[in-house]
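[1] sequence? don't have it. structure:
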């Protein structure tokens, strides 16, 4: 799955505000003792995680940005910058990483990635991190909860259909969607890692009108793709929602796994 740079740019501020900054605190004590600090960002997109996290960690850092999309890698490589920050890009299948590939890595990061993986892929990521003795900070995973204000009678139907879409089987891969965080917690803990989770909700409203509309249209579109019976209701539902001052809380969770 690939994402348009315009969408990633539009959501970056909401992502930054949502991420659980308190999970960074334990990392500062760990990575400061690992010189040089080597961070691998999986599914880096345009580099929003690097721009958010690099200034929150101490000392010189070398970021290795992994993604399948060369367009996104080019943008990320040019914009993850800062004092003492160096960058390289790696194009390829991030699900193929193993413990040997993470040798010398101080930290693995990812944003909005876990819910796009299968149970086996999450297990392999946990095994790679545990085998390399490498912490992992995995942020902004959807958990299947959306709060919409004002409420609408069709909210529950669209939520259920969207969550089913997130759990779909695609090209033979059964995606975890909202089940990703519990699966990741279990996978890391089974390998002896200490796991903490924190909420990281998007809070959308009139102040983020463009993002709110883009998110809502995408959310409804995915729901209708999964449940075509909702299509006759979709246009009126969107009109009702977008004609008013819709506020939405889109719930996510962040996860920190420590050796």
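    Arrived safely. Bear in mind the structure is a predicted one, so any value in this text is a computation, not a measurement.
[2] can we go C-alpha only for contacts and neighbour counts from here?
    OK.
[3] Ends of stretch 51-68, what's the gap?
    The first residue of stretch 51-68 is 19 Å away from its last residue (Cα to Cα, to the nearest Å).
[4] neighbours of the residue lying closest to residue 202 once chain neighbours are set aside, just the number please.
    Leaving aside its chain neighbours, residue 202 sits nearest to residue 250 (5.0 Å; criterion: Cα to Cα, 6 or more residues apart in numbering). Residue 250: 19 surrounding residues under other Cα atoms under 10 Å.
[5] Quick one: residues contacting residue 250.
    145, 146, 147, 201, 202, 203, 204 (Cα atoms under 8 Å, 6 or more residues apart in numbering).
[6] How about residue 83, nearest residue that isn't a chain neighbour?
    Once flanking residues are discounted, residue 83 sits nearest to residue 60: 7.5 Å by Cα to Cα, 6+ apart.
[7] now the one you found: how far from residue 161?
    45 Å.
[8] more crowded one of these two?
    Counted by other Cα under 10 Å, residue 60 and residue 161 do not tie: residue 161 has more neighbours, with 21 against 16.
[9] Let me see the contact set for that one.
    Here residue 161 is in contact with 222, 223, 224, 226, 227 (Cα under 8 Å, 6+ apart).
[10] For the residue nearest to the fourth one when sequence neighbours are not counted, the count of nearby residues, please.
    Beyond its immediate neighbours in the sequence, the residue positioned closest to residue 226 (Cα to Cα, 6+ apart) is residue 165, lying 5.3 Å away. The local packing count at residue 165 equals 20, with neighbours defined by other Cα under 10 Å.
[11] here comes the other one, which I'd like you to weigh against the first:
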């Protein structure tokens, strides 16, 4: 690592959950809610569930009985997600039940989603390739289900106070997000645009909303951890930045610890077919 060791992934997901919850576009939930009436229970498929952040957030904003099907390729994360849903109820107190399915979510078919009223995901799209996005979109469209995809990175960040190195690290980080892994070229910050375009080609309207993280003194731990990961990824893509950003990292982390660092990380939420 170029700065300090970053958190294990499950701990990172837990740390970022409040910021994701604050960022998501509530009006898109209002827009899709009429499409969910009439089911008993409503079945919702959540893709790339991680530790269950999206299901916990949305379940409490919907009324009536719900059954969530959580999809991820990491069995340990799915177990944590299921445990984290214990005791979660709908907005009107109706029960919420959970099922988990471990596997490649990009290979889901329309038949896999056909029992659902809604497909959701959060902070997922940037980790997919263009081909994988096409498959996910096709499955949603062929199943005739609306999709709510939240908190997709755009690649744009703003740190305060500003520093000349911010833009250099941002560019390197975004290039890292578009890297090729095991033959898969990730979309990174291009993912939200690619997903919206894939739905549009199939004649499905898409509503988009900004969903930025706004981190201040109250989120100092998250701001510091985000910064470490952001800088490490940039330096991994451009190793020559490692030495050039050492003092920069120390300044930024000192600012975070003192509550002086402000971080704006832009995301977008998409509602397709709602």
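    Now that the structure is in, tell me what you want to look at. Computed from a predicted model, the values in this text were never measured in an experiment.
[12] circling back to that earlier point, is it fair to say the residue nearest to residue 202 of the first structure lies in a strand?
    Yes: assigned with DSSP: H, G, I helix; E, B strand; the rest coil, residue 250 of the first structure falls within a strand.
[13] what residue of the second structure takes the place of it?
    Taking TM-score structural alignment, the alignment pairs residue 250 of the first structure with residue 265 from the second structure.
[14] separation between its match and residue 55 of the second structure?
    22 Å.
[15] okay, and the longest helix belonging to the second structure goes to which residues in the first structure?
    In the second structure, taking DSSP state H as the definition, the longest helix is helix 220-237. Residues 209-226 of the first structure are where helix 220-237 of the second structure lands when matched by TM-score structural alignment.
[16] Pull the distance from the matching stretch to the chain's centre.
    17 Å (Cα atoms, centre = their mean, to the nearest Å).
[17] same check, this time on stretch 16-25 of the second structure
    For stretch 16-25 of the second structure, the distance to the chain centre is 9 Å (Cα atoms, centre = their mean).
[18] Repeat that for stretch 60-70 of the second structure.
    With Cα atoms, centre = their mean, you get 19 Å for stretch 60-70 of the second structure.
[19] Which parts of that stretch count as buried, going by neighbours?
    Using 16 or more other Cα atoms under 10 Å as the test for burial, stretch 60-70 of the second structure gives 60, 62, 63, 64, 65, 66, 67, 68, 69, 70.
[20] The first structure: which residue goes with the first one?
    Okay, so that is residue 60 of the second structure. With TM-score structural alignment as the criterion, residue 60 of the second structure pairs with residue 55.
[21] cool, and the last one?
    If you follow residue 70 of the second structure across to the first structure using TM-score structural alignment, you land on residue 65.
[22] doesn't residue 94 make contact with its match?
    No: in this structure residue 65 of the first structure lies outside contact range of residue 94 using Cα atoms under 8 Å: 10.2 Å.
[23] who touches both of these two?
    42, 43.
[24] where along the second structure do the helices fall?
    Using DSSP H, helices in the second structure cover 9-23, 26-32, 53-59, 75-84, 110-113, 130-143, 165-177, 191-201, 220-237, 241-244, 246-257.
[25] Turn those helices into CSV, columns for distance to residue 101 of the second structure.
    Below are the helices of the second structure laid out as CSV (distance: least, Cα to Cα, whole Å):
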stretch, distance to residue 101 of the second structure
helix 9-23, 18
helix 26-32, 24
helix 53-59, 14
helix 75-84, 8
helix 110-113, 11
helix 130-143, 16
helix 165-177, 27
helix 191-201, 23
helix 220-237, 29
helix 241-244, 40
helix 246-257, 38
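[26] And residue 8 of the second structure, how far from residue 107 of the second structure?
    27 Å.
[27] So for these two, which residue has more residues nearby?
    residue 107 (12 against 8).
[28] how about the more buried one, what's its match in the first structure?
    In the first structure, residue 107 of the second structure lands on residue 96 (TM-score structural alignment).
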